[in-house]
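>>> structural data only, the sequence is not supplied:
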């Protein structure tokens, strides 16, 4: 083996990892946008051909997506887009109800003028996306707003759990808003939560956040139950 060969292998490995990260990000966006439905099979050879790359970085990308819960590697089927059961939806929203209001109380006392400026900007961006029917943006903007409300809670473990729950809620949130017609309600309640925080009525803001999450969860569970009964 020549002296340069280990270095060449290292460079090759880095290129694969960089390409894999880019492929993972592209697939993540397509999954969250609903282009790949739950249960859809992601074939390595087809994706490698589409992206014009070898199967190695595609395989690495799919493993990254599996680690984040967006894909499951199933024996004899390969990579399959993850879906949520009714029980998982119930569990996710119950956990959010338990965690987010208490984290908001801890966080809101530390909001600065810059925090409020950023939150109002996010709220406005979300409002425009809701009214314009930009469905692919709803879940991500909702996640950013909720995480923004909780940013100063000082509870990194709880925040990590909430971040994961909100990612899991991305596709269900867009489904719930699209089917239920709760777009105006979601927009209004985000504004009210922010206004209550600014007025110093933090406990009231937390109570509204709790009912906001509970309503979304109950609405989505009803949608799931109807689809299962159909």
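Alright, I've got the coordinates. Nothing here was measured: the structure is a model prediction, and the numbers come from that model.

>>> from here on, contacts and neighbour counts on C-alpha atoms
OK.

>>> wait, what's in contact with the residue nearest the centre of the chain?
Nearest to the geometric centre of the chain sits residue 167, at 2.2 Å (CA atoms, centre = their mean). Contacts for residue 167 (CA atoms under 8 Å, 6 or more residues apart in numbering) come out as 140, 143.

>>> let's see that with 10 Å instead.
Taking CA atoms under 10 Å, 6 or more residues apart in numbering as the criterion, residue 167 is in contact with 32, 68, 69, 70, 139, 140, 142, 143, 173.

>>> between those, which is closest to residue 92?
Each of these was scored against residue 92 by CA to CA, and residue 173 proved nearest at 11.8 Å.

>>> and for the closest one, nearest residue in space, chain neighbours not counted?
Of all residues not flanking residue 173 in the chain, residue 139 sits nearest, at 5.9 Å (CA to CA, 6 or more residues apart in numbering).

>>> okay, strands next: where are they in the protein?
Ranges of strands in the chain, per DSSP state E, are 41-42, 71-74, 78-81.

>>> put this next to the first one:
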């Protein structure tokens, strides 16, 4: 196996551990330990960590190594602004191209999220992926390859954002808010999505300010 596919595989496994909450913000990512865990050379681990750095999931500090990235207020605001621009325009296009309705793919994605949240023992990784898939479905309904390509680059950070905002939500509330979001998008238009994203970012910013990271 060539180094690049191996690096992709290691990056994928580390990514899921971060986004599933197994590796928290600030957790150290030691090359030697990761190389042993994944049975690869250290240069492969290094390539995987650089890939995750470009996704905003890992911070690499010269002479100090790598660690799982967190999200400060500036990062939250920046992600909110970009997601809002992309998703609001995508929702506008999706509604315009589908007679002021969202296509079945969006409603189906919402049903998947609702079922994931309604299980007797909801799985956070499953809910997180279903949430990301719903927002992706809205973007894809716009049928705009350029918006979709840029939005796809934010998927990992969006799941990290949801992981951090998790303490402010129950599974029931998450499902209910997104069901209401889909209905209101069709009734009132894309500005509803802007308000939804602003509320989510605001909850996380309020939490960050109330509980600033140590150091």
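Good, I have the coordinates. Not measured: the values here are computed from a predicted model.

>>> quick one: TM-score?
The TM-score (TM-score structural alignment, normalised by the length of the second structure) is 0.83; 210 aligned residues with a CA RMSD of 2.6 Å.

>>> what does residue 7 of the first structure correspond to in the second structure?
In the second structure, no residue is paired with residue 7 of the first structure, using TM-score structural alignment.

>>> for residue 41 of the first structure, that is, sorry about that
In the second structure, residue 41 of the first structure lines up with residue 28, judged by TM-score structural alignment.

>>> for that match, which non-adjacent residue is spatially closest?
Once flanking residues are discounted, residue 28 of the second structure sits nearest to residue 67: 4.2 Å by CA to CA, 6+ apart.

>>> if we can go back for a sec, any chance of a markdown table for the strands of the first structure, columns distance to residue 112 of the first structure and mean neighbour count?
Compiled in a markdown table, the strands of the first structure are given as follows (distance: least, CA to CA, whole Å; neighbours: other CA atoms under 10 Å):
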| stretch | distance to residue 112 of the first structure | mean neighbour count |
| --- | --- | --- |
| strand 41-42 | 45 | 19 |
| strand 71-74 | 38 | 18 |
| strand 78-81 | 40 | 20 |
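
>>> now those strands in JSON lines, with distance to residue 215 of the first structure?
Shown next, in JSON lines, are the strands of the first structure (distance: least, CA to CA, whole Å):
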{"stretch": "strand 41-42", "distance to residue 215 of the first structure": "33"}
{"stretch": "strand 71-74", "distance to residue 215 of the first structure": "28"}
{"stretch": "strand 78-81", "distance to residue 215 of the first structure": "27"}
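
>>> which of the ones you listed sits closest to residue 148 of the first structure?
strand 71-74 (26.8 Å).

>>> on that earlier part again, aligned to the residue nearest to residue 173 of the first structure, what sits in the second structure?
Aligned against the second structure by TM-score structural alignment, residue 139 of the first structure finds its counterpart in residue 128.

>>> how close does that match sit to residue 139 of the second structure?
Going from residue 128 of the second structure to residue 139 of the second structure by CA to CA, to the nearest Å gives 17 Å.

>>> which of the two has more neighbours?
Shown here are residue 128 of the second structure and residue 139; by other CA atoms under 10 Å, residue 139 has more neighbours (27 against 21).

>>> what about residue 212 of the second structure, how many residues nearby?
11.

>>> how close does residue 216 of the first structure get to residue 130 of the first structure?
From residue 216 of the first structure over to residue 130 of the first structure (counting by CA to CA), the distance is 15 Å.

>>> those two: which has the busier surroundings?
Legend: neighbour count by other CA under 10 Å for residue 216 of the first structure and residue 130, higher for residue 130 (22 against 19).

>>> check contacts around the aligned residue in the second structure for that one.
Here residue 130 of the first structure is matched to residue 117 in the second structure, going by TM-score structural alignment. For residue 117 of the second structure, the residues meeting the contact criterion (CA under 10 Å, 6+ apart) are 111, 123-124, 126-128, 130-131, 170-176.

>>> in the second structure, what residue sits furthest out from the centroid?
In terms of distance from the mean C-alpha position of the second structure, residue 1 ranks first, at 29.6 Å (CA atoms, centre = their mean).

>>> just the buried residues from the contacts of residue 117 of the second structure, in ChimeraX please.
Here the buried members of those are turned into a ChimeraX selection, burial being counted by 16 or more other CA atoms under 10 Å:
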select :111,124,127,128,130,131,171,174,175
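
>>> narrow the contacts of residue 117 of the second structure to those in helices?
The helices, defined by DSSP state H, take in 111, 124, 126-128, 130-131, 171-176 from these.

>>> need these in JSON lines (columns: distance to residue 9 of the second structure).
Converted to JSON lines, these look like this (distance: CA to CA, whole Å):
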{"residue": "111", "distance to residue 9 of the second structure": "30"}
{"residue": "124", "distance to residue 9 of the second structure": "22"}
{"residue": "126", "distance to residue 9 of the second structure": "20"}
{"residue": "127", "distance to residue 9 of the second structure": "23"}
{"residue": "128", "distance to residue 9 of the second structure": "21"}
{"residue": "130", "distance to residue 9 of the second structure": "22"}
{"residue": "131", "distance to residue 9 of the second structure": "23"}
{"residue": "171", "distance to residue 9 of the second structure": "30"}
{"residue": "172", "distance to residue 9 of the second structure": "34"}
{"residue": "173", "distance to residue 9 of the second structure": "34"}
{"residue": "174", "distance to residue 9 of the second structure": "31"}
{"residue": "175", "distance to residue 9 of the second structure": "32"}
{"residue": "176", "distance to residue 9 of the second structure": "35"}
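
>>> right, I'll call it a day here.
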